[in-house]
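J.: Okay, sequence plus prediction incoming.
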Amino acid sequence: MTNNAITRLLPAGLLLLFLFVVPHSVTAQNKIQVTSFQRMETDITARITAPRKDQNGEICALIRIVTTEKNFMFEPDALGIVARENKPGEIWLYVPRGARRISIMHETLGIVRNYFYPDIIEKAVTYEMVLNTGEWNNSPAAENNMQLLVLRPEPSSANIFIDDEQMPLENGFFTATMKKGEHTYRVEAPMYHSEAGVLTLTDEQKIMNVTLKPKFGYIEIFSLPEQDAKVHVDTLLVGNTPYRSDRMMEGGYKIRVEKDLYFPIDTLVTVLPGETTSMTLKMVSTIKPRTPWTTLIMAQANYHPSILAYGGMVGFVKKAGFYIRFVSDFGSVSTELECDDTEALTDGSGKPYYTGNTAKARMSATGGLLLKIANPLYLYAGGGYGNVVCAWETVDGKWAKNTDHSTTGAAAELGGVFRIEKLALSLGFHTVNFKHHEVVGGVGFIF
């Protein structure tokens, strides 16, 4: 055969070698099989004969791995392996309570990855695992009546019971290989409603999430106008405002908030499950606040059928206060004579002739008490000095004061002020010597 022919046949030969030889070598690599795993109730090795303790001071479980092969390597779960001892025909592994799985590796026999123990690993108990390291086709397989269960509770610190037996948790999960079929479960945690039921393990892995409903809630308390008030819950001092509680069981509570120089506040609060109840309490000072002065500025008019005068009022009031008031027609009259409505002069010199022209003058200056009766009503009352002059002109150019329509002396007044926000309206009565009477009205501002 020529070199060229050999060159053409070499790739085909290599392909046949790969198809027939390599699969057989790959198939033969993994020869490890767990044929049985059981608890050895009468074996006291782990408990009495050769006990070992883990880092928490608790007696380990012992797994006696039955095999004649050497140089096995083991990869445990997060709990680890405490110790390993090679015995004739066995390998002893000491593991902590609650261990869930293990990987078994050998450099020539292959690997069994993540083998889940079909029983709960308890402290001071001995277990037996039988390994078959021959060809799988020539060895009996362990009965596959087990299935993986993964249960994740919320909260992660909850207690899990399977078939009324408490199960260990690892990193917030419970994982175990258990017999197929129905199992009861119960998940419990302090301050949560428990959940129970029945789960069924079939040919598929079972992964469950169980979220417990809380029995607790929270309260938040704020105080105005100041914080740092003491908070009592059912007579127990728990802190100062602003206050946020820790978990509180659902239900009603008595709340008392206290602070120096303020009246205490007593109230009730209902804590709802899974919720935060927030309240802001307005505290009243025990120190009577100073009442600010209220200022009144008003334009007014005094009305009489014979004369109209204008003026203003300025007042200052809390519950009680004062005011001053001035009113005038801003006219003046100078008289030389006096007469009355009979037109006769009061000096007895007879009746002069009059032109029919009249002149009038009006002025009052008063002050007094301003009271706040009830919001929005104020009352004012006062006195002072006032005069009213009415003069008639004679034909010779002189002016005679009519004493029947003129008066000078004490002035008195009484009235009320009605407030509409900052607007003020007034109505009152004014008199001079109780002879000249006027109606008073006004409008202004109060602030």
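T.: Great, that's in hand.

J.: contacts, neighbours, all on C-alpha from now
T.: Will do.

J.: what comes up buried for stretch 334-341?
T.: 335, 337-340 (16 or more other C-alpha atoms under 10 Å).

J.: Rebuild the residues you listed as a markdown table, extending it with distance to Ala424 and secondary structure.
T.: Output for these, formatted as a markdown table (distance: C-alpha to C-alpha, whole Å; DSSP: H, G, I helix; E, B strand; the rest coil):
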| residue | distance to Ala424 | secondary structure |
| --- | --- | --- |
| Thr335 | 40 | coil |
| Leu337 | 44 | strand |
| Glu338 | 42 | strand |
| Cys339 | 42 | strand |
| Asp340 | 41 | coil |
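
J.: Please compare the first structure with the one that follows:
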Amino acid sequence: MKKDLLTFSLLFCCCLLMQGQEIKVEAFSKLERDLTPRTAERLDLNDEPCSILKIVVAHAGDFRFEGNIVGDILYKEGEIWIYMPAGSRNITIMNDKYGVLRYEFPEKLKKQTAYEVQIKLVENLEKKVRTLVMPVIGIGKGHPSYGFMLGFVRNTGPYLKVKYDFSGFSSDLECRDDGIIKGASDAPWYTGEKKQSRLSVTAGVIQRLGKLSPFYAYAGLGYGYNKLGWKTVNGDWVKNTDHSCSGIEAEVGGIYRLKNISFMAGVQTNSFNYVEATLGVGFMF
């Protein structure tokens, strides 16, 4: 179950990563004195001279194009030449990192005319996928548990949270509050030493509360346990089942982002038998 939750989070993240970046046409202009369409002429299927689009962009080799294109696209240093028939109205610009833009020309292309298209690669803050990295602490009846929360969100996104108290113990023996070990007729002598063991792994969804809001809500499910052990005079640990539980973890909470700093507060329960508060301060960038 824990493996499936992690896989879902990673796949969801991959689908979002490009959405904070986009291609933008910064300028479109006719190059009145450019003679390239005449000196390096190319004819369309009707034997008519083509227009030339000169795409100005860094890392030209990272771009692909679709449309009414004649012949091969010429990739040069910082510039791309694309031959198109007169009368063409649009072209589709594609980049693996920045996505796809279908661009409509301000005017129909004229034959034997060169045009310059300046492309700018921009980060759209409204579409930016933010990464949440946050140390967290769980505060319940026993000593605190510590961990981290990792999330990816634009308006909606996944998160994974793990907490552990670094105080585990193992035991095959169980008792209730009367101290009698399960399967035995009477209770052993106890030293009075107690130990708690707490683990939780949850995954869920972070939701932004408004288009440009700094407030987010989150809710998730997972698996965990909270165990209380009593130590006998023989050195054995016995799990007290009246104060131990394991199973489904459920949680809800809120996150506030102040620039790249984020603050989180929430409540978490294991099978509604154990409840703790969760607090955290981290980064969302």
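T.: The structure has been received and is ready for your questions. Predicted model, so just to flag it, every value in this text is computed and none were measured.

J.: Which of the buried residues of stretch 334-341 of the first structure sits closest to Gly110 of the first structure?
T.: Nearest to Gly110 of the first structure among those, counting by C-alpha to C-alpha, is Thr335 at 140.0 Å.

J.: residues touching that closest one, list them.
T.: By C-alpha atoms under 8 Å, 6 or more residues apart in numbering, the contact list for Thr335 of the first structure reads 391, 398-401.

J.: That one -> the second structure?
T.: Under the alignment (TM-score structural alignment), Thr335 of the first structure maps onto Ser171 of the second structure.

J.: So its match versus Pro144 of the second structure, what's the distance?
T.: 21 Å (C-alpha to C-alpha, to the nearest Å).

J.: so stretch 153-163 of the first structure aligns onto which residues of the second structure?
T.: Stretch 153-163 of the first structure maps onto no residues of the second structure, going by TM-score structural alignment.

J.: Next: stretch 302-321 of the first structure.
T.: Using TM-score structural alignment, stretch 302-321 of the first structure pairs with 138-157 in the second structure.

J.: ok, residues contacting that stretch?
T.: The contact list for stretch 138-157 of the second structure, computed with C-alpha under 8 Å, 6+ apart, reads 12-13, 16, 126-137, 158-166, 196, 198-199, 205-209, 211, 275-279.

J.: who's in contact with the residue positioned nearest the centre of the first structure?
T.: Nearest to the centroid of the C-alpha atoms of the first structure, with distances taken as C-alpha atoms, centre = their mean, sits Ser278, at 4.9 Å. Contact analysis of Ser278 of the first structure by C-alpha under 8 Å, 6+ apart lists 219-221.

J.: same deal with Gly254 of the second structure?
T.: Applying C-alpha under 8 Å, 6+ apart, we find Gly254 of the second structure in contact with 215-218, 264-266.

J.: Format those as CSV; extra columns: secondary structure and neighbour count.
T.: Converted to CSV, the contacts of Gly254 of the second structure look like this (DSSP: H, G, I helix; E, B strand; the rest coil; neighbours: other C-alpha atoms under 10 Å):
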residue, secondary structure, neighbour count
Phe215, strand, 16
Tyr216, strand, 19
Ala217, strand, 18
Tyr218, strand, 22
Met264, strand, 21
Ala265, strand, 18
Gly266, strand, 18
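
J.: Relative to Leu6 of the second structure, which of the residues you listed is nearest.
T.: The closest of those to Leu6 of the second structure turns out to be Tyr218 (C-alpha to C-alpha; 16.4 Å).

J.: Tell me the residue in the first structure aligned with that closest one.
T.: Checking TM-score structural alignment: Tyr218 of the second structure goes with Tyr380.

J.: swap in Gly253 of the second structure?
T.: Using TM-score structural alignment as the criterion, Gly253 of the second structure maps onto Gly415 of the first structure.

J.: So that match versus Gly441 of the first structure, what's the distance?
T.: For Gly415 of the first structure, the distance to Gly441 of the first structure equals 9 Å [C-alpha to C-alpha].

J.: Need the overlap of contacts for those two.
T.: In contact with both Gly415 of the first structure and Gly441: 426-428, using C-alpha under 8 Å, 6+ apart.

J.: ChimeraX command for the buried members of the contacts of stretch 138-157 of the second structure?
T.: Buried members of the contacts of stretch 138-157 of the second structure, defined by 16+ other C-alpha under 10 Å, are picked up in ChimeraX with:
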select :12,13,16,127,128,129,130,131,132,133,134,135,136,137,158,159,160,161,162,163,164,165,196,198,199,205,206,207,208,275,276,277,278,279
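
J.: buried sites along stretch 229-237 of the second structure?
T.: Within stretch 229-237 of the second structure, the residues scored as buried using 16+ other C-alpha under 10 Å are 229-232, 237.
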